[in-house]
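> Sharing a model that was predicted from the sequence below.
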Amino acid sequence: MMEGRKVSLAGSGPPLCPGSLHGQVGWKELRSDVTPGPSWEGEGSRACARNQEGGTNPAAAGATSGEERLRIQGSGRARRWIQRIQGSGRARRWVQRIQGSGRARRWVQRIRSRVRLTGRPEEEPAGPGRGQPEPAPPVPPFFSLARPGPAQPGPAARGAASSSPAAAMSGPGAALALLLLLLALPLPGLLQARPRYEPTWGSLDARPLPAWFDEAKFGVFIHWGVFSVPSFGSEWFWWYWQKEKREPYVKFMDTNYPPGFSYEDFGPLFTAEFFDANQWTDILKASGAKYVVLTSKHHEGFTLWGSKYSWNWNAVDVGPKRDLVAELATSVRNRTDLHFGLYHSLFEWFNPLFLEDATNAFKTRKFPTSKSLPELYEIVTKYQPEIIWSDGDGNAPDTYWNSTGFLAWLYNDSPVRDTVVTNDRWGAGSICAHGGFYTCSDRYNPGHLLPRKWESCVSVDRGSWGYRRDARLPDYLAVEDLVQQLAETVSCGGNLLMNIGPTHDGRIPVVFEERLRQVGAWLKVNGEAIYGTKPWRAQNDTLTPGVWYTFSPEEGKVNAIFLNWPVSGILELGEPQPKLGETQVKLAGYKELLKWVALGEKGMVIALPQLTPQQMPCQWGWTLQLTDVN
């Protein structure tokens, strides 16, 4: 995380040893090999498809042309058929059940991407200049049935699966796939061309945020990397030790490591031998979170996947010798309905290419074109994350990063274009101004409604986002603090992203696991007041402190989350306007209706049930559900 710091990098930094960042590979070698090959969605992607063994160019394999597709969709008979299907109550309920399944959502998403890749009229690729998408890694062949992950089928497997796109989508399976796709898409989406976004903030900011993100409300952030090895002070260990030379960090290294020990020497010690993706996934599921965001690369530049653009400084070549991103992504998608997202740092503290660009006042763009942007295209096409959580602009403007060009590709042509959400950290000046949802600053909490969707990211460890061995018990947020953060954030229209830091050997420390499971237990009782809610007309109560409101639109319920159980057993609320003989009050997790008395035209006094601690529906905050209130 950036911690709101202004970092000055130009012409600064510690002395660099040859090959220090990437093992024995020198930077001259790296810089000569990092230019991405032609892989943008024009000639590059078509050439890639032609070159696959046993594969062919989708456009030449009998795929439906854009004109033919529009002609079919535009026929009156087809429209009436779709309307009859969509108008059937039985069909609607069946489709809702299918759409509620995470597995079905991902399957339909893959079908949509294949239809797009084969049915869209061909377009000329955009150039790689500023304001245009950079060359992207090859889009996987559309007939590949592999889940997002590191391994794609080999040539033999691809040839066995299908000799052409047309064959891959033929037979009874094609009919069912087409029916699901037609039902899952609203009729206007079939008959009208999808809007395309220009590489400008005005166009990109107008893109509607996919609905799932606002409905999710709660996610888990995971900060994991080489900084987990020293696990001292902060995930900014390298910067504080070698750039700012803070005394505690220098002393720590002098005391515990031999002279000449470099930060790169921590790489092989990042072992992850206890990392069990399924165990992590089960803990994430128990937390009640609806999405997870993993740091694929922090400011140190070490990637948790085997990036082609980070030789000998990634988890496949150094340390675990495993694709950690792929393992967690696969497990999350196979075992839960959580949405999988990736954090990615734009800049790297001590990368010579970035330092050279910074010295040139960012008038040269060697680093983003050869390192940062290719990595972004790589993780999107390879792992298909539904959240891109960008960070770390290094004080460089968004034009240096070509952020608008990348986002235009992401929203228009990427395999996750329909579901992906992005944040606001895309260059100096973009935070809290441009992007999908706003984060504004670390631990952001405005305390009031904002005109745009926002997210508050809060670390369970008050002092660090990564794991640190020197943390003390008071440094950790209690579950009461987390429940309060969640209630306040959701009542003001935000999402809460709760951060944990695993150890270098791949364990989620028990204090983090406990907090995750405690929040999950609270959500089992009070989840109706969180998931899928909207802000009410009042965010907090004007009479009793510590009461936060949300609104459940489908049930028409007002949820009053109160954090302190009154000793008197009487709770006064100043905001609701009850209706005599109609308003009902219920305590979440308790069966009986509660008695209440109106306080004039506005406000009410509610008699809470007399319960022992063992009878309480939960221990750290409670929800009153009010129906039929003005």
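Looks like it arrived, so ask away. Residues are numbered from 1 along each chain as shown.

> from here on, contacts and neighbour counts on C-alpha atoms
Will do.

> Could you look up the SS state of D470?
Of the three states, D470 takes coil under DSSP: H, G, I helix; E, B strand; the rest coil.

> which residues does the closest residue to it other than its chain neighbours contact?
Nearest residue to D470, sequence neighbours excluded (Cα to Cα, 6 or more residues apart in numbering): F232, at 6.1 Å. Counting by Cα atoms under 8 Å, 6 or more residues apart in numbering, F232 touches Y249, Y467, R468, R469, D470.

> and the comparison structure, right after this:
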Amino acid sequence: MRDSSRFDALPQRLPDWFRDAPLGIFIHWGAYSVPAWAEPTAELGAVESDLGWFAHNPYAEWYFNTIRIEGSPAAEHHQEVHGGAPYDDFLDQWVPTEFDPAAWADLFRRAGADYVVPTTKHHDGITLWDAPGTGDRNTVQRGPRRDLVGEIARATTDAGLRFGVYYSGGLDWHVRPTDPLVSGDDVGDRLRPRDDEYGTYCSAHVRDLIDRYQPDVFWNDIGWPDENFHFDEGGLGELLEHFYAQRPEGLINDRFAGAHQDFVTTEYQAGEIPEGQPWENCRGIGLSFGYNQVEDASQYMSGAQAVRHVVDAVSKGGRVLLNVGPRADGTLPELQVKALEALGEFMAEHKAHLAGSRGLGELEIPGVSWARAVEQEGTCYVFLSGPQGRVSLSGADLPVGYDWPAEGVEVDLAGEESAPIAVSAPRTAGAAAQG
């Protein structure tokens, strides 16, 4: 039984490192990276109803589920290309010969990221370390025959970045098999496992992750088994207490079915930005988190779009957990690398203006199609994109308390496909500092 008062008594944290982090890197890598196939349909949240969404799921990491939906394009692809082979065959075929975790971490650091969160167990139930109770169904005993979580953790911390772990507590299609999930109700309620035995299994995994790898982010997904909402041995409450005790600067997301949270998450276009709470948007550079060989440049964000996405989130008080989906061999797709390198060029100049800033939101400026503002140490920084040409900003409205320099400001915009440029405006003389 859930002891709400004890969950309410858990600490709620916003450590300085997370408050000052505009960008994190998500990594979705698994056996699903071998077939690497999904129908590139639309971003989550861009379709009003989930009717048909799961049969046409653009998330390649959901391959195990999508191929079991009769008549889905993924089911047809799986039969034609893989002869209807068992999903676990992909675990044995997963051989990351080109995996270089140090090179990954260096790229993420240069992109301006402060933290890295790899998947340790996705909904297929395959763990990327030798997790307790998994037998040989993990990457140490089969397939890669490597502790991928450990290697990513070491490379991440060696690069001076914070390390976190993603874990699917709400679904495990191997340990708790179900009929194919075909609706949001299936995922969030009807077919989600609720029993304490499964919850204890998950709790043992996450405790092992905490003790082995010292993560600073515990990023759960799809809720948690309801009967495990207790503080006895193996319960979620005991697990969260252990995490906070071991990781004084650690924090957790909001995907524990309401048990506890330190920050709110949105995903692609789905979810609401919370009022007055820390939040994070997660999304892939393309339409999928896991690598999808079908995607091309028309589905991927350009470097400029990735920059604008990060600036937009920060201007509204949030941050972005931007996902990479490596190929099975451990290489990062070129379009993903290109976007991260463009982010890095921008962040090298402007991260200091974003980190720890106060978001001032969107601005309407004549002649400019996109404008976002933040405040940093008494200065308003405005980021602008628009059609190529010179624009005068002197008559444009700024947030209350700031004004353009007396000599005026003109900017040369480089075009809609270019990264935004930044201009600054000091606080108006006599204006009170804003918190």
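Arrived safely. Keep in mind it's a predicted model, so treat the numbers as computed, not measured.

> which two from the contacts of F232 of structure 1 end up farthest apart in space?
Greatest spatial distance among those (Cα to Cα): Y249 and Y467, at 15.3 Å.

> who has more neighbours, these two?
For the pair Y249 of structure 1 and Y467, the greater number of neighbours falls to Y467 (30 against 20), based on other Cα atoms under 10 Å.

> That one -> structure 2?
Y467 of structure 1 maps onto Y291 in structure 2, with residues paired by TM-score structural alignment.

> How about K251 of structure 1?
Structural alignment (TM-score structural alignment) places K251 of structure 1 against E76 in structure 2.

> The counterpart of G520 of structure 1 in structure 2 - nearest residue in space that isn't next to it in sequence?
In structure 2, G520 of structure 1 lines up with G344, judged by TM-score structural alignment. Excluding the flanking residues, the one nearest G344 of structure 2 by Cα to Cα, 6+ apart is A111, at 3.6 Å.

> and what of R2 of structure 2?
F229 (4.9 Å).

> how about the one you found, what's its match in structure 1?
In structure 1, F229 of structure 2 lines up with T399, judged by TM-score structural alignment.

> which other residues reach the helix or strand encompassing that match?
If you go by DSSP states H and E, T399 of structure 1 is part of helix 398-401. Here helix 398-401 of structure 1 makes contact (Cα under 8 Å, 6+ apart) with 130-131, 346, 362-363, 365, 368, 373, 404, 426-430.

> What segments of structure 2 are strands?
All strands of structure 2, identified by DSSP state E, fall at 23-27, 115-121, 162-168, 217-221, 251-252, 264-267, 279-284, 318-324, 358-362, 370-376, 379-385, 389-392, 410-413, 421-426.

> okay, the last one sits on what stretch of structure 1?
Think strand 421-426 of structure 2. The alignment of strand 421-426 of structure 2 onto structure 1 (TM-score structural alignment) spans residues 622-627.

> circling back to that earlier point, where does the alignment partner in structure 2 of the residue nearest to D470 of structure 1 sit relative to V95 of structure 2, distance-wise?
Counting by TM-score structural alignment, F232 of structure 1 corresponds to W37 in structure 2. Distance from W37 of structure 2 to V95 of structure 2, counting by Cα to Cα, to the nearest Å: 17 Å.

> Spit out the contact partners of the residue mapped onto G24 of structure 2 from structure 1.
Alignment note: G24 of structure 2 maps to G219 in structure 1; criterion TM-score structural alignment. Going by Cα under 8 Å, 6+ apart, G219 of structure 1 touches A289, K290, Y291, V292, V293, N495, L496, L497, M498.

> ok, now P420 of structure 2?
Applying Cα under 8 Å, 6+ apart to P420 of structure 2 gives the contacts A304, V307, R308, F383, L384, S385.

> Can you list the buried residues in stretch 96-110 of structure 2?
P96, F99, P101, A102, W104, A105, D106, L107, F108, R109, R110 (16 or more other Cα atoms under 10 Å).

> Then stretch 412-421 of structure 1?
By 16+ other Cα under 10 Å, the buried positions in stretch 412-421 of structure 1 come out as N412, D413, S414, P415, V416, R417, D418, T419, V420, V421.
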